[in-house]
Structures are given as structure tokens and as C-alpha cells.
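[1] fold the following and give me the result.
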Amino acid sequence: MSGTISRRSLSSPLSALALLALAAGAVTACTGPQAASEPEASRSASPETGQPVGATRHMIDNGGHDLAFYVTQGTGPTNVLDSGGGEDSSYWKDLVPELHEATGATVITYDRAGLGQSDAVPGPWQVESAVSDLESGLEQLGVTDDVTLVFHSQAGQIATCLAQENPALLSGAVLVDANLPPFFTDERIERLVAFSQPQLDAAKEDPDDPQNRQLLSTAESFVATSTAFHRATWPDTVPATVIVSEKTPFDGSPEDVQRWKGAAESFVQAGPHRTLIAADDSSHDVAKDRPDLVLEETENMVAAQR
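    This next block holds a predicted model:
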């Protein structure tokens, strides 16, 4: 294995090990009580929540745990945004108002289990559970079709599983430097596990920290879920735009940078209605470094489906 992955480039939460986690199997959307809206006083953004002004919080119950969904109401299609490992919905707070204004569409962000205002769920991280949480939230919010996903990093695994299980829900996806199946070969998995051990050891010293908790739960299932993810396929009926950053999550390791970009190229070439976009001058946090590009490609995806 040549190259040294930069510790600095992997400083974003879970950036090495938690590029990950998909387990094969059926996903069942759970039904439950209708989504409960928060009182008016809690609907606007605040320094505590970091949510955009105008977003309404809905607490969704799925299998006994509550999840926070934030809805900026619009008309027509729905844009659903999900961030990478360790990041909650506030990651998108600056982009949501611009996307809502540009498309007129409803914009939904949410806190995955154990992050933000959502309840933690014990045990190893499983993509089936993450997809069930998202499907249940959308169902209870009355969103049944015409959804464009804007998913970053680890959320690429959730997007892939959701697309496989429920392609009719989606009109398209913008995958922002996201996990893609071609990257997770046995060699890459072994390399990530070995590199991430110091991060795991440090996380064990403070396991109650939300980011550490997610890292540790992801590590429990990483090899199995990543191996399964490598075999996953994206449905031909769902258009996808893949934005790949210039530096990737592996800035400082030319070998890993090339493998990451090569995986994006392979994914795009493997099916129809797929486009590859290079995010020049961007780190892995494309939404922070190049929000203009994420906004433009999402606008294009929404417009193409109208």
C-alpha cells in the first residue's frame, strides 16, 4: 500500500472509517403515528438548532425512537438532503434557503439516529435501519414520490439502498462526494480498517460523544456492510449526478485520491442517465467549499424532471 493518508484531510467527522456501511437485505418502511409538528415558537432557526429560518421541525416515531425532520415547505417536488458521517442536518443550513428559493420545491433535512435532535439507537450501524428511518419519515410527512436526493459522503450508502428498494420514490439524485459501491473493494476495506484504528482507540475514551458513538457503532459492522455495499447496484431508472471533489477525503494520498475518483467514474459509466461533475478547488466538504456547484446541479436535476 503506497501513500500516506493525511490525518488533517481526515479531520472531518468519521471521514476515513465512516465513508461506509451497507448491509444487504430487505428494507421495510415502518408505519406509526402521524408526524408531530413542533409549536410555533420552535419553528424558526436558532443558535441552538442551527436550522434555517422557516423550517418546521417534525418529530417522527419509527420503531420506538424519535427522529427530527426539518421541512421548508414549497410546491411540486421534494429535495431531501443528508450529510456525511457524524454530521447532523445543520450541515445544510446555509444551502437550504438558497435551494428553496431557486427551485420553489419543498426541502427536507433530518438528523439521523443518534445525531442532532434524534434519539440514539444502540448497536452497530446498519443501513437498513437508516433507510427505514428515512422512509418512515417521508411517509409520515406525506412524501410519496418526486424526490430528489442530495446526499453527501456516508449518506451515499443510504441513497443507494433507498434507490434499490424504492426507485419509484425518486426522480433523481445528486451524490456529493458520496460513498459509491466501486470504491469498497476488499483491498480498500482492509486499508481503511487499518488506518482508522487510532481514531477508534481515541473514540473509545469518550464513547458518549455523538460523533464517537457513531464511529464506534459504524466500526462494529464496517467490514460486512462495506463488502455488501461493493455488490450494490444503482437502478437504471433513477438519474444520478455524481459530484467528486478535487481533494477527496484522502488528500495527501495520491493512490487513494485516484481510487476515489476512479470509483466515481466507474459508477457513472455503469448505467444510463448518470453524469460526473468535478468540483474543482474543493475538499471533501463540497457543500461548504462549492455550494454554488451543489445548488446548480440540484437545480438542473429538479428542472430535468419537470
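[2] okay, CA-based contacts and neighbour counts for the rest of this
    OK.
[3] and residue 265, how many neighbours?
    Using other Cα atoms under 10 Å, residue 265 has 18 neighbouring residues.
[4] and what about it, helix, strand or coil?
    helix (DSSP: H, G, I helix; E, B strand; the rest coil).
[5] residue contacts, the closest residue to residue 103 other than its chain neighbours?
    Once flanking residues are discounted, residue 103 sits nearest to residue 299: 6.2 Å by Cα to Cα, 6 or more residues apart in numbering. With contacts defined as Cα atoms under 8 Å, 6 or more residues apart in numbering, residue 299 is in contact with 99, 102, 103.
[6] confirm residue 299 sits in a helix?
    Yes. The assignment for residue 299 is a helix, going by three-state DSSP.
[7] picking that back up, would you turn the contacts of residue 299 into a markdown table with neighbour count?
    Below are the contacts of residue 299 laid out as a markdown table (neighbours: other Cα atoms under 10 Å):
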| residue | neighbour count |
| --- | --- |
| 99 | 19 |
| 102 | 13 |
| 103 | 21 |
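[8] filter those residues down to just the ones in helices.
    99, 102, 103 (DSSP state H).
[9] buried sites along the helix or strand containing residue 262?
    Under the criterion of DSSP states H and E, residue 262 resides in helix 254-269. Residues of helix 254-269 classed as buried: 256, 257, 259, 260, 261, 263, 264, 265, 267, 268 (neighbour count, 16 or more other Cα atoms under 10 Å).
[10] one more to put side by side:
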Amino acid sequence: MSRISLKHRSTYRALSALALLTLTVGAVTACGENDPAPEQSASHPAKPAASHPAKASASPAAGRPGVSKLRMITNDGHRVAFHVTQGKGRTIVLDSGGGEDSSYWNDLVPELHADTGATVITYDRPGLGRSDVVPGAWKVESAVSDLKAGLEQLGATENVTLVSHSQAGEIANYFAKENPKMLSGAVLVDANLPPLFTDEEIARLVAASGPQVDAAKKDPDDPRNRQLLSTAENYVPTHRAFHKVAWPATVPATVIVSEKTPLEASPVDAQRWRDAAATFAKSGPDRTLVTAEGSSHDVPKDRPDLVLKEIEGMAATPAS
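    Down below sits the predicted model:
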């Protein structure tokens, strides 16, 4: 089984950000299905959208358009840092992959806000950025609770476009299932998707991730190592459950899959990653598959034009 080298930051993030799975990705329930989902081109006409105003305590920059304001949200005994660039109408929420904090989106937020007029929200999951560390195994239920609590306290409870990269795809799937009325749509950027996680693949991924987990144990206080270790702690039951999650038919979704994938070193595994995205995209209504041509897993960095186009297009879709 080939291993992915840690030759640059985005590959390292793949280890933790995709919650171990990107070391070697396996076939999904889509294998054997050859008809691809509808695919869009990667041109970039920007479309305007608006956002939903937040209702949290004001910072010194409150009320100034285009300025990001820090809002500390308390949920289940810990604080989570939300960063709000205020707009009008709709809300766009950008959720980073594992091991990454809200700064991952810094280059996109100003342009996204300027193009759409939307309120743009990023946040730091526990243990990253300015949020509190929460010890123990990573639980997607807790991550969903943090996101929901933050949006509720900020007053963003409807017409939300959720943008999720990498491991955040797991949060997105559970969040959409439990809170479909809060979302007007989602953009899943090379994200973890349920079809990938068969029992066979889970076993392969756990075995392949062993050396990286052992290395992370030597420096457990590093935020990315901490994320990797907490995810590894209950990886098998978490992803068996995730494999069964169904995306709600009422929430439109654009699925962006990278051409190279996190696993370009293994052509078989890279194709299986793409197959997983195609299977998810054609498994329900109002889903579109978009290939980020020439891009690594780091699509928001490699193809910001494409990511902006798809977010803006989804945010402009009339709410149901």
C-alpha cells in the first residue's frame, strides 16, 4: 500500500484534515456505477448574494462593512471563536478541514464578501485558532453542536450557505441531516463523504495511518497532531456510522472534487476518491459535481476562482 509523503503543508493537513482517510482512499459504494453525475465547467462568472445579519455582542469594529469581528461563543462548557464579516440578507459559513483553523479562508473572505454582500462567517473548531481545547476523542456530534450553537447565537438560523472542506464534510452531512431548514444550500469542497467509508476501506485506512499516528504521539500538543490523535481514537465506529448518513433531499449541494485528490501517489485510490464524489452527487436531487481541474486536495488555494464561483452561485440560489 503506497503512503503519502509529508512533503508540504497541504499533504500534512490531508492526514489530519481528512481524518486519516487520505493516506489511502478506498472504493466506495459507487464502484461499478459508471454513469457520472452532471458536471459543470470551471469558468468564473460571479453571482451576487446576500446574507443573514448576526446578533451577537458588538466588537469595536461592529457595524463596519468588510471588517471581520471576533465573537466568542460558549457551548457545552467551552468557548468557540467565530469570525464574522457583517453583510446583509444571507449568510455564508466557511468550515475548514481538520487541523486547519479559520485563517485557512483569509484570502477568500474579503472577495466573497465584496462580491456577494453576504455575511461571511468562519470559525475555529476546539483546539485550533482561538477556541478552547477540548480533550478526548473527536466527536462529530460535538462539532455539529458547536456550529449550530454558534449560528444560533449569531442569529444566522436560515438562508445559510454552508461551505465545507475536507474533514468538515462530515460535519456538513450531519448538520444538514439534523438542520435542513437552516440551510439554503451547501458547497462540499473535496470533502469527506459517506459513500467512501465501507468496512473494508475503514480497515485499510486505519492500517495505513499507523506510522503517522505514532509520529503524532511524539508531539501531542501540536494542534494538528492533537486533531489527528483525537480523530484516530474512535475512528472506526465514527466512520461506520458516517457511512450510513443520508443527505437531505431538500438541501441543494455542489460537490467539488479535486483532479489530483489527496491521494495522487496512488492512482487507484485517487480514482476511488473521485468515484465517491460522483456517487454522492448522483444519489439525490439538486446535486452537481464539479471537477477542479489541475487542483490538489487544496482546492481553495489552488483554484480560488472556482471555489468562489460555486459558493456565489449557490448563495444566489433562491431559498426554498
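[11] report the TM-score for the pair.
    A TM-score of 0.88 describes the superposed chains when it is computed by TM-score structural alignment, normalised by the length of structure 1; 284 aligned residues with a Cα RMSD of 2.1 Å.
[12] the helix holding residue 262 of structure 1 corresponds to what range in structure 2?
    Aligning helix 254-269 of structure 1 against structure 2 (TM-score structural alignment) gives residues 267-282.
[13] got it, and stretch 152-169 of structure 1?
    Using TM-score structural alignment, stretch 152-169 of structure 1 pairs with 165-182 in structure 2.
[14] all strands of structure 1, in order?
    36-37, 56-62, 65-72, 78-82, 106-110, 147-152, 170-176, 240-245, 274-279 (DSSP state E).
[15] what range in structure 2 matches the longest helix along structure 1?
    When structure 1 is parsed with DSSP H, its longest helix is helix 210-230. On the basis of TM-score structural alignment, helix 210-230 of structure 1 is assigned to residues 223-243 in structure 2.
[16] tell me the span between the first and last residue of that stretch.
    27 Å (Cα to Cα, to the nearest Å).
[17] what of stretch 2-15 of structure 2?
    14 Å.
[18] pull out the buried residues from it.
    Those would be 4, 10, 11, 12, 13, 14, 15, for stretch 2-15 of structure 2 by 16+ other Cα under 10 Å.
[19] one more: stretch 173-193 of structure 1?
    173-184, 188-189, 192-193.
[20] distance check, the counterpart of residue 78 of structure 1 in structure 2 against residue 160 of structure 2.
    Alignment note (TM-score structural alignment): residue 78 of structure 1 maps to residue 91 of structure 2. The gap separating residue 91 of structure 2 from residue 160 of structure 2 is 5 Å, by Cα to Cα.
[21] which of those two has more neighbours?
    Just comparing residue 91 of structure 2 and residue 160: by other Cα under 10 Å the higher neighbour count belongs to residue 91, 34 against 27.
[22] tell me, how many residues neighbour the aligned partner of residue 55 of structure 1 in structure 2?
    Residue 55 of structure 1 maps onto residue 68 in structure 2, with residues paired by TM-score structural alignment. As a burial measure, residue 68 of structure 2 scores 21 neighbours (other Cα under 10 Å).
[23] right, and residue 133 of structure 2 touches residue 127 too?
    Yes. Using Cα atoms under 8 Å as the test, residue 133 of structure 2 is close enough to residue 127 to be in contact (3.9 Å).
[24] ok, the two, which is more surrounded?
    Neighbours were counted for residue 133 of structure 2 and for residue 127 using other Cα under 10 Å; residue 127 has more, 20 against 16.
[25] so stretch 122-140 of structure 1 corresponds to what in structure 2?
    Stretch 122-140 of structure 1 maps onto residues 135-153 of structure 2, going by TM-score structural alignment.
[26] run through who's touching the matching stretch.
    Outside stretch 135-153 of structure 2, the residues touching it (Cα under 8 Å, 6+ apart) are 55-56, 73-75, 80, 82, 125, 157, 170-172, 174-175, 227, 229-234, 238.
[27] the counterpart of residue 254 of structure 2 in structure 1 and residue 43 of structure 1: what is the separation?
    Following TM-score structural alignment, the counterpart assigned to residue 254 of structure 2 within structure 1 is residue 241. Look at residue 241 of structure 1 and residue 43 of structure 1: by Cα to Cα, they are 32 Å apart.
[28] same question, residue 81 of structure 1
    18 Å.
[29] of the two, who's got more company?
    Just comparing residue 81 of structure 1 and residue 43: by other Cα under 10 Å the higher neighbour count belongs to residue 81, 22 against 19.
[30] ok, the match of residue 55 of structure 1 touching residue 84?
    Yes. Counting by Cα under 8 Å, residue 68 of structure 2 does reach residue 84; the two are 5.1 Å apart.
[31] can you report how many residues neighbour the closest residue in space to residue 234 of structure 2 that isn't next to it in sequence?
    Distances taken as Cα to Cα, 6+ apart put residue 137 closest to residue 234 of structure 2, at 6.3 Å, once the chain neighbours are dropped. Neighbour count for residue 137 of structure 2, taken as other Cα under 10 Å: 16.
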